[in-house]
Structure formats: structure tokens, C-alpha cells
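1. Generate a structure from the sequence data that follows.
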Amino acid sequence: MSDKSKKVGALSARTWTSILLFGLIGQIAWVVENMYFSRFMQNEITKAPYATTLLVAFSAIFATLATLIGGALSDRTGKRKVFICWGYVVWGFTIAAFSLVPMQPSADKVLPMVILVVAMDCIMSVIGSISNDASYNTWITDVTNTANRARVDTILAVIPLFAMAIVFGGFDSMTNSSATVESWQKFFIIMGVMPTVGGVIGLFLMKDKEGIKPNKSNSFFNDFTYSLKPSTIKQNKMLYVCLSG
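-> I've put the predicted structure just below:
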């Protein structure tokens, strides 16, 4: 490999640290959302199937819409860092807020608590989708190129396994069937501190790629619906085949 090729594919230590930091913390937060909110609902609010179904369904809907909106906002402002870093800060607070939910409610208060938990999960999913799914993944595309993107994507594909190992290995016992209210509260606070601290560190560590300019050539609605247009799908057939898979 020539020196020129090495230079093209090289990423600074600062960039690698940002990639790993936000990649790992983001996946830890998603482990909490994807697995532990459902356990929390079943163990501490109600075992009724409708509650978990609502939790999963509404979270998925809001996360999808938020990712589309976040992507459009990121492109229109020409900024990634602000959405990522401040998004992670707020993301952590939305996770920690679950420690304040009244647990083991009486029968007449179950439905209000179900609605509260579903609403809080939707808020958490919106913040996470804008900061991680939309902005962080776009930033990855910005700072990588064809010489190094495969290597970065491979590492990012492995990171979720490390995130699961960290959460399961270090904190799962705080949420099992015998877990107390206090242990659940500690769990949510610890899991919430991680994204918040990561976001604060990122404010000093992360950098947007130079030269990115705001793109307001189209309306916000057009940017929001761009990936859903038949013409876009037709022009990128194989991409949508992969996405469908």
C-alpha cells in the first residue's frame, strides 16, 4: 500500500475516540431501551401483554419518524456535532427519569402508569434516534471514505455485542425478578449518566468535518420525504433491497 493510500484511509486518534465513545455509549442506551424497558414494564408496572405491545409499537413509530426528521435537520443546518453531543446529554436525562416512575402501582393506577412509561419511552426514542441514528451515523459517513469506511463499519457492527456484555454482565442483576425499587432506580440513573457524560466529553472532543455547509435548497418537507419517494427508490434499487433485507 502506498503512502498516499495510507494517508487517504487514516483517521486521527481524536476521530477514532469519538467513533468508539459515541458508538459504544449509544448502543448501551439502545440495549436499555430495547430490552430493559419491557422488563421494567412487565416486572414493575403490569404483566398485561397490551402494555408491552404498546411500548414496543409506539417506540418504533416515533423512532422512525424522529430519524427522518433528524436527518433532514442535520442536513439543513450542516451540523452533526450539536445534535450528537447535546442529544446524548438529553438522552441520558430521559433514561435517568425512569427512576422517578412510581413502581408497583395499585390496580386503579396501572393504566396511567402504562401511559406514562410509553410516553417516556417515546421521548427517549426520539432523542436517541435524532442524536444517534440520524446524526451520529451521518457524521460517520462524513468523516470516513471508501478507504476506511469498511473498517469503521465492521467495528461499529461489533460494538453492540460489547454493549450487551457491559449491560448484562455489569448491571443485569439490578433488574431481575427479585430486584427492588431501589435497584431499578440505581440502574436507570447509572444508565442515564453514561450518555450525558459522553455528550459533555464530546463537546470538547468531537469535530464536524470541515467544509460541510447547510443544505436548504429544498423545503423541509421535501428533505423529510426524499428517501420515501418512488423516484429515489428507483434510482437506488440495490440500496433499498439491502434495507428491506
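2. make it CA atoms for all contacts and neighbour counts henceforth
-> OK.
3. can you give me the helices in this structure?
-> 3-9, 13-31, 37-40, 49-77, 81-96, 110-128, 137-143, 149-171, 181-205, 220-225, 230-235, 237-244 (DSSP state H).
4. okay, those helices, which one's buried deepest?
-> helix 81-96 (a mean of 24; mean count of other C-alpha atoms under 10 Å).
5. Counting by contacts, list what that helix packs against.
-> Using 3 or more C-alpha pairs under 8 Å, 6 or more residues apart in numbering; DSSP states H and E, the elements in contact with helix 81-96 are helix 110-128, helix 181-205.
6. Please provide the structure for the following sequence as well, for comparison with the first:
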Amino acid sequence: MDRLMERLPLTLHGLVLDAGCGEGIDLANQASRDGVEIVGVELSKEGCRISQERTARLRSASVVQGDLCQLPLKDGCFDVVYSYGVLHHLSSPREGLRELVRVLKPGARIAAYLYENFSDRSFFWRWLLRVASSLRRVTTGIPPRLLYRCCQAASPIVYLLFTVPYQLLRRVPGGQQRAAEIPFRHAPGPFSLAADLYDRFSAPVEWRYSRAGALALFREAGLEELAIAKERGWMIVGKKP
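-> Just a heads-up that it's a prediction; the model follows:
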């Protein structure tokens, strides 16, 4: 979320909704800001439990169990809504986004991070995405604990294949643009990618978007004054009329 706020016109203030807060990492980070009261909504009981434990000492944070497509919240009550890496895992991202807009105050902003579909990438990256998508047909059927262990084992390999080349290429004159196209470039260490890989290969549903498709999704939800940036996917902000 911090990176999104650096690049797009979004400031957290007042009552904020973290839509799909997972294990509460962003929820806890953003709850430490002055002038913010934040509510995290999460579907899974385990995610809610961990989020509650992580934010137990933060008076400005609370956790609610609920479905993003049927939020147990009143209309127009939030000053800011964000959903980072969740909408593209819903059976209907359009329905989920409309529900988030419903609980947003008029004139307030909503932000989301969406997977890109690599339609503007070279043949190599599109081919790599097809391979990963084919692999997902197998991994989504693996028991969660076993899959997570596989992701832990794969993390240093992915780090070596993607993160290290990024670190080298960005230091080469003129190589920054090519380096920015490399996935998993954000990893701080070889064993830090397990959670990202698990998210990528465990979710039963995955939608991906072109730049035009991401903007269309927000326009169809009735949002205006759209801003979009590419950062390992699409970060997008819109305003409710």
C-alpha cells in the first residue's frame, strides 16, 4: 500500500476499509498512521484470527469477518477503501468492486491492485505466464500445508532466477526499464517469496487485466478521475461521484 500511495493520488484519512486484509500485515501498518481508524474485512476465520492478534494493541484497528461481495457494512460510511491483491481472486471482481463502492462515501477514493495479463509484454513473458497458469491447474489441488512447504523450497530458486538478475540489470546503464519488467524483483532475501508464491499458486480463481481492462473495470463501477500505475501489476485509484 505504501508504494501505491507514493505513485497515485491517495491519502489514508478518517475511516478506512482494508478489503481482504488477509493476515493483517497492511492493516497493522496503516493503523499506526495518525488520524486513521481502519476496519479490515477478511473471509477466512484463520485470517481474521491472525489479523486480530496482530492488531490487538492498536485501538484504531478492528477486524470483521465477511464476504467482499456481501459486506456486512452500511452504505457510504468509509472515507477511503483499498483492496490490495484481492479483487482478482474473487469469482466476480465486478460484483466485489461494486460492493466496495457501495460502502464508500460520495467524493471519496478507492484503490486496488490487480494482476496484469502481460498483453503488453514480449513473447517470452507471455509464454512464462502461460506456463505458470498451466502449473496452477496442479497446485490448486495440492493440500495447503504441502503447497506452502513447496513454495518455501521454491523461494530461493525464484529469487535466483528473477530477483538477482533484476538487482544486476538495474545497475547497468540503460537497463532500468528492462529490469522493471522482471517479476518477484521486490524480494528482500532468498527465503522471502514463499507467501507470494503460495498466493499465486493456491488461489482457485485468478483474473488478470490489461491496462485498458483495469480502467474499464473501475469505470463500469461508476468511478471517476481514474489514475493508474504499473508496479508488478496495475495499481489503480478512482473517485466515487
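7. what's the TM-score here?
-> Scored against TM-score structural alignment, normalised by the length of the second structure, the superposed chains reach a TM-score of 0.27; 115 aligned residues with a C-alpha RMSD of 6.4 Å.
8. just to revisit the earlier point, which among the helices and strands packed on helix 81-96 of the first structure is found nearest to residue 3 of the first structure?
-> helix 181-205 (27.3 Å; C-alpha to C-alpha).
9. elements contacting that closest one?
-> Counting by 3+ C-alpha pairs under 8 Å, 6+ apart, the elements that helix 181-205 of the first structure packs against turn out to be helix 13-31, helix 81-96.
10. Report the angle between that helix and helix 149-171.
-> Angle, helix 181-205 of the first structure to helix 149-171, by axes from the mean of the first three to the mean of the last three C-alpha atoms, to 10 degrees: 150 degrees.
11. The longest strand along the second structure packs against which elements?
-> As assigned by DSSP state E, the longest strand anywhere in the second structure is strand 104-114. Contact partners of strand 104-114 of the second structure among helices and strands, from 3+ C-alpha pairs under 8 Å, 6+ apart: strand 78-84, strand 234-239.
12. Go through those and name the closest to residue 212 of the second structure.
-> strand 234-239 (10.4 Å).
13. So which elements touch that closest one?
-> Strand 234-239 of the second structure packs on strand 104-114, helix 211-220, strand 224-230, going by 3+ C-alpha pairs under 8 Å, 6+ apart.
14. can you list those in CSV and add distance to residue 41 of the second structure?
-> Below are these laid out as CSV (distance: least, C-alpha to C-alpha, whole Å):
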stretch, distance to residue 41 of the second structure
strand 104-114, 14
helix 211-220, 21
strand 224-230, 24
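15. of all these, which lies closest to residue 197 of the second structure?
-> Nearest of these to residue 197 of the second structure, taken as C-alpha to C-alpha: strand 104-114 at 15.9 Å.
16. what angle sits between the closest one and strand 234-239?
-> 170 degrees.
17. So for strand 104-114 of the second structure, what gets flagged as buried?
-> 104, 105, 108, 109, 110, 111, 112, 113, 114 (16 or more other C-alpha atoms under 10 Å).
18. mind putting those residues in JSON lines, distance to residue 14 of the second structure included?
-> Listed next are those as JSON lines, based on distance: C-alpha to C-alpha, whole Å:
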{"residue": "104", "distance to residue 14 of the second structure": "12"}
{"residue": "105", "distance to residue 14 of the second structure": "11"}
{"residue": "108", "distance to residue 14 of the second structure": "11"}
{"residue": "109", "distance to residue 14 of the second structure": "12"}
{"residue": "110", "distance to residue 14 of the second structure": "13"}
{"residue": "111", "distance to residue 14 of the second structure": "15"}
{"residue": "112", "distance to residue 14 of the second structure": "18"}
{"residue": "113", "distance to residue 14 of the second structure": "21"}
{"residue": "114", "distance to residue 14 of the second structure": "25"}
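19. Greatest separation within those: which pair is it?
-> 105 and 114 (22.5 Å).
20. how about the closest residue to residue 188 of the first structure other than its chain neighbours, what does it touch?
-> Excluding its sequence neighbours, the residue lying closest to residue 188 of the first structure (C-alpha to C-alpha, 6 or more residues apart in numbering) is residue 96, at 4.9 Å. Counting by C-alpha atoms under 8 Å, 6 or more residues apart in numbering, residue 96 of the first structure touches 188, 189, 190, 191, 192, 193.
21. With distance to residue 224 of the first structure as added columns, please give those residues in JSON lines.
-> As requested, the contacts of residue 96 of the first structure are exported to JSON lines (distance: C-alpha to C-alpha, whole Å):
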{"residue": "188", "distance to residue 224 of the first structure": "33"}
{"residue": "189", "distance to residue 224 of the first structure": "34"}
{"residue": "190", "distance to residue 224 of the first structure": "35"}
{"residue": "191", "distance to residue 224 of the first structure": "31"}
{"residue": "192", "distance to residue 224 of the first structure": "30"}
{"residue": "193", "distance to residue 224 of the first structure": "32"}
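22. quick one: which of these is nearest residue 157 of the first structure?
-> residue 191 (21.2 Å).
23. pretty sure residue 17 of the second structure is in a strand, no?
-> Yes: assigned with DSSP: H, G, I helix; E, B strand; the rest coil, residue 17 of the second structure falls within a strand.
24. any idea which helix or strand comes after the longest strand of the second structure?
-> helix 123-139 (DSSP states H and E).
25. Any buried residues in that next one, and which?
-> Buried residues in helix 123-139 of the second structure (16+ other C-alpha under 10 Å): 125, 136, 139.
26. And these, which is closest to residue 195 of the second structure?
-> The closest of these, once distances to residue 195 of the second structure are taken by C-alpha to C-alpha, is residue 139, at 14.2 Å.
27. Make TSV from the helices and strands packed on strand 104-114 of the second structure and add distance to residue 94 of the second structure and mean neighbour count to it.
-> Formatted as TSV, those follow (distance: least, C-alpha to C-alpha, whole Å; neighbours: other C-alpha atoms under 10 Å):
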stretch	distance to residue 94 of the second structure	mean neighbour count
strand 78-84	13	23
strand 234-239	14	25
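28. Mind putting these into TSV with distance to residue 37 of the second structure?
-> As requested, these are exported to TSV (distance: least, C-alpha to C-alpha, whole Å):
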stretch	distance to residue 37 of the second structure
strand 78-84	10
strand 234-239	20
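29. which stretch among those strands comes nearest residue 195 of the second structure?
-> That would be, of these and by C-alpha to C-alpha, strand 78-84, which comes in at 14.6 Å.
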